[in-house]
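S.K.: all I have is the shape, not the residue letters:
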């Protein structure tokens, strides 16, 4: 599984980084994904970050 951030939608609020800092990081007011593949033990927190994103900028695929 991997996470993708729509940079056109992202507001850089940092909620994803707070929820799953091992996967997400906010740089220059835009969230980025720090890993190419989400480790098994972080899949649920990554999905939670996507669900909690206020602008629905994160997808997990």
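M.R.: Nice, thanks for sending it over. Worth saying up front: this structure is predicted, and the values here are computed from it rather than measured. Numbering: from 1, shown residues only.
S.K.: please count neighbours and contacts with C-alpha atoms only from this point.
M.R.: Will do.
S.K.: for stretch 11-30, buried residues please.
M.R.: 11-12, 14-17, 19-26, 30 (16 or more other CA atoms under 10 Å).
S.K.: can you give me the end-to-end span of that stretch?
M.R.: 6 Å (CA to CA, to the nearest Å).
S.K.: ok, structure two:
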């Protein structure tokens, strides 16, 4: 599973960090940061949900590793 976040389109809503705190956080400006991919010990189901909830489409979760 590959988890990415486009920080240039993030609006800082924080749904990703609330939904999957093991995978996402926010920096001091409220912009998304990926802590770890779901494959690296994060919660895959929560990461997928965060991707669906993201209002700006900044969070992407795919099954492909590369």
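M.R.: That came through, no problem. Note that the structure is a prediction, hence the values are computed from the model and not measured.
S.K.: quick one: TM-score?
M.R.: Once superposed, chain against chain, the TM-score is 0.86 (TM-score structural alignment, normalised by the length of structure 1); 60 aligned residues with a CA RMSD of 1.6 Å.
S.K.: one step back: from the buried residues of stretch 11-30 of structure 1, which land in strands?
M.R.: The strands, defined by DSSP state E, take in 24, 25, 26, 30 from the buried residues of stretch 11-30 of structure 1.
S.K.: which one's the longest helix in structure 2?
M.R.: Determined from DSSP state H, the single longest helix within structure 2 is helix 44-53.
S.K.: what range in structure 1 matches it?
M.R.: Helix 44-53 of structure 2 corresponds to residues 43-52 in structure 1, going by TM-score structural alignment.
S.K.: thinking again about what came up before, now the longest helix of structure 2 on structure 1. Mean distance?
M.R.: Following the fit onto structure 1, the mean deviation recorded for helix 44-53 of structure 2 is 0.5 Å by mean CA distance after the TM-score superposition for structure 1.
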